[in-house]
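# the following block contains a protein sequence and its predicted model.
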Amino acid sequence: MSTRADSLAYQSGFGNEYASEALAGALPQGRNSPQRAPFDLYPELISGSAFTAPRHENRRSWLYRRRPSVVAGRYQPYAQATWRTGGDKAQAVPPEPMRWHPTPLPANIADIDFIDGVHTVAANGDADAQSGVAAHIYLAGRSMEKRAFVNADGEILFVPQQGRLVITSEMGVLEVKPGEIALVPRGVVFKVALPDGPSRGYLCENYGAQFRLPELGPIGSNGLANARDFQAPVAAYEHDGEVAYELVKKFGGHFWRAPTSHSPFNVVAWHGNLSPVKYDTANFMTIGSISFDHPDPSIFTVLTSPSDTPGTANCDFVIFPPRWLVMENTFRPPWYHRNLMSEFMGLVYGEYDAKPGGFKPGGASLHNAMVPHGPDEEAFDKASHAELKPQKLDNTLAFMFESRYRFIPTEAALQSPQLDTDYADCWAGLEDQFKS
């Protein structure tokens, strides 16, 4: 199995019926589970949705592998104390805006791989109830060698901020750089390599309905993230498959480990519509106003996880990429706001136009439901007096995990030295300018 970027190939589309084989003839034709599969491979189905889910929501893939997943040792508890699941309802969260400075890489970063490097900042919902999300920071300095991970609680959305990731999954290999994102479905085994060394980024762990492309409505048939720009891996397997691995599983908020006598990345062929994918945010077709006012941030939604209330998402993944601002007689940064939805925000690179000084790449902010927020004093003053000519916001990429549920920061996040206890001061200078 190759992990060289220049040798990787991809399939195009989001939620497509993909089909791929690393060995010609390995994929059965005309049936999913023949009496004997080609090359004596084991057929194995992975279902990402209930069997009876509506066709347009049904996700599943058939894998043809050298050994089935049931071949593994007994699971034993595994300690991962910094990755939390769901919100701690006993944790009192002040109703005020919060911000964290970038978390520095620890001194022992060379000893930390992806599994051990995940730190939960805030979470909500319940994995067993299949609702809510968790927002994490990952700090990793060592590639996962002969070690694999599977999350039975939710799918994982990767947002790298520093350093590329090479994500090897059962379906194949994805390389993901800052500015790109990757989505690994619930239950799919993967490992993470770090070709650039120490790496930092954000994760959204989604317990609810699977992420999908948002409906376009009056936008029409083109715009936002187009399905063709998502890339799924092609089949690839580790040829030296009889090598012992450690498999770590997240299950019901707890972590477990089991030995295996072989590589879990032994899928020679597969087909279906459940697959990891990656997406380059540079391909996002940004929509904006060409007359007046700043539109709602929902126009920047890349992926959405719907809830049982139409239009009110379990989670929306929203980006703020480079774009033109041309609105007339308009305060162009995002307006002051109190929102039913809760907003966890991060910055991949550049500046965020509403917080040009205080919000740094690798940092995070949290504005929970009905917590007022908006441009700081510097941004307000600049936007109020700027000459309104066409303006390009360039070299910037911010994002938001927006959820109908209140985010509850972990105790570690509330006690972190990176918590900006002076965050509210950025609005202190907004004086009463009323003139009657």
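Arrived safely, thanks for sending.
# only C-alpha atoms from now on, for both contacts and neighbour counts.
Noted.
# from the middle of its chain, how far away would the longest helix anywhere in the chain be?
In the chain, taking DSSP state H as the definition, the longest helix is helix 377-385. Its chain's C-alpha centre and that of helix 377-385 lie 32 Å apart, by C-alpha atoms, centre = their mean, to the nearest Å.
# hold the first one in mind and look at this next one:
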Amino acid sequence: MKDELKYLTGFGCELFSEDTRCPGALPVGQNNPQKCPYNLYAEQLSGTAFTVPRNQNKRSWLYRIKPSVVHKPFKVFNRAYDNESYDWNKTYPNPNQLRWKTFDVPSRQDPEVDFIKGLHTLCGAGDPRMRQGVAIHMYLCNASMKDRAFYNADGDFLIVPQLGALQITTEFGKMRCEPNEICVIQQGMRFSVTVFGPSRGYILEVFDNHFQLPDLGPIGANGLASPRDFQTPVAWYEDLETDYEIVCKYQGKLFVADQDHSPFDVVAWHGNYVPYKYDLDKFMVINSVSFDHCDPSIFTVLTCPTNKPGTAAADFVIFPPRWSVQEHTFRPPYYHRNCMSEFMGLIKGRYEAKENGFSAGGASLHSVMTPHGPDKQCFEAATKNELKPERIGDGMQAFMFETSYSMAVTEWASKFCNKLDDAYYECWQDLRKNFEPIAVDSLNARNY
């Protein structure tokens, strides 16, 4: 099936989208008439409190064949497949630079593992019960979800495919998400994932708020990610009476309820609380044309703010192909200690500051105030190369989940996945002392 998507016209503001599969299915002049067209049920999905300011209010009205309340009681999901963890105190804190090699995916010959069973938590902080914090997951799967839908009561999922495309069916319609695209499934939205072979990707989960476009400030009206490039599904429904499982993630645990019909029975909808996708190739890079190295915040695609101005619960940042043109400047990322936690992943290619060891489908974590930066090979090349305009990152796409929270690493990520690179620290050990005090003293004498 060819994807049917439409572009959002007011991403991050109060402008609304609407769509229907049946003429006249959307009520005119009100949201909840006494009797809906086609004898549908009206149901509101609220993503914010009713009383938040108008320009922050997020909700959508769904007109469906049966309301989503028609299901049997939730029970604990099969815990043999529960690889998610929000018990951040279960492992001892680790301030070291951490790197994981490419995570293994189940092959076609292995037992079937769908998107839900393939979720593995790497790190995080906070508490979904308090609606504050983040979590980072990998999905490692080889099978499609069959007669099963999933929703996250704890927060939003920002999904970054790395291996294999995802065909995602939501209550709002279908969308296909390829590697080098991202999609966001917001809190409470029911969805099902179809894969086409072994599949791997990254997930950033936020509890605090919802993702939005960053303010542009002095950049002006254009640059970074444009609202017109975000797409959301058009209405699609199935009138299907069959046994269906609804899997819910609630307070960090998985539960399942049975129902006798498909949850994807929304005939029409309107609102500004929707799932959406974005093609990372459409990001308009802002970069330095004079000197020094701009902070990575200039590469922010989406941000999830906290109540503290300018401080994010999470930023989604990319490092796309671009021109490097700074004069008299060390051009790669500078050596750095940060009050934020920086989790990096690689979708494809070789990352400029770590061409060896940092692999696609792997990851790294540089925790609060833990120093990091280019390896020896990158440093020495960057201090000797002729500074002329050059392309960086062709065929490469790296990204960063940056958060103001101090992250804890799970047992699975530190012990059970067997992908932690114990030799990561060695990439900096051969950085030698280049200090030349005599030459500096002579320079000072000449200058003064």
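All right, it came through fine. Since the model is a prediction, treat every value here as computed from it, not as a measurement.
# next one: residue 258 of structure 2 from residue 89 of structure 2, what distance?
Noted for residue 258 of structure 2: a distance of 33 Å to residue 89 of structure 2, by C-alpha to C-alpha, to the nearest Å.
# correction: the previous question concerned residue 104 of structure 2.
According to C-alpha to C-alpha, residue 104 of structure 2 stands 26 Å off from residue 89 of structure 2.
# which one of those two has more residues nearby?
When residue 104 of structure 2 and residue 89 are compared for neighbours, residue 104 comes out ahead with 16 against 11, by other C-alpha atoms under 10 Å.
# can you get me a residue count around the nearest residue to residue 133 of structure 1 once chain neighbours are set aside?
The spatially closest residue to residue 133 of structure 1, leaving aside those adjacent along the chain, is residue 206, at 4.5 Å (C-alpha to C-alpha, 6 or more residues apart in numbering). Neighbour count for residue 206 of structure 1, taken as other C-alpha under 10 Å: 27.
# now the longest helix that structure 2 contains, how far from the centre of its chain.
Ranked by residue count, the top helix of structure 2 under DSSP H comes out as helix 437-447. Counting by C-alpha atoms, centre = their mean, helix 437-447 of structure 2 is centred 50 Å from the centre of its parent chain.
# got it, and stretch 308-324 of structure 2?
The chain centroid and the centroid of stretch 308-324 of structure 2 are separated by 12 Å under C-alpha atoms, centre = their mean.
# and if you look at stretch 114-124 of structure 2?
Offset of stretch 114-124 of structure 2 from its chain centre (C-alpha atoms, centre = their mean): 13 Å.
# OK, contacts around the residue nearest to residue 127 of structure 1 when sequence neighbours are not counted?
Of all residues not flanking residue 127 of structure 1 in the chain, residue 207 sits nearest, at 5.1 Å (C-alpha to C-alpha, 6+ apart). By C-alpha atoms under 8 Å, 6 or more residues apart in numbering, residue 207 of structure 1 lies in contact with 125, 126, 127, 130, 131, 132, 133, 153, 154, 155.
# residue in structure 2 matching residue 71 of structure 1?
Matched by TM-score structural alignment, residue 71 of structure 1 corresponds to residue 70 in structure 2.
# so its match sits against residue 257, correct?
No: contact criterion C-alpha atoms under 8 Å: residue 70 of structure 2 and residue 257 do not qualify, at 10.1 Å.
# when these two are compared, which one has more neighbours?
For residue 70 of structure 2 versus residue 257, neighbours defined as other C-alpha under 10 Å are more numerous around residue 257 (17 against 12).
# having no further points to raise, I will conclude here.
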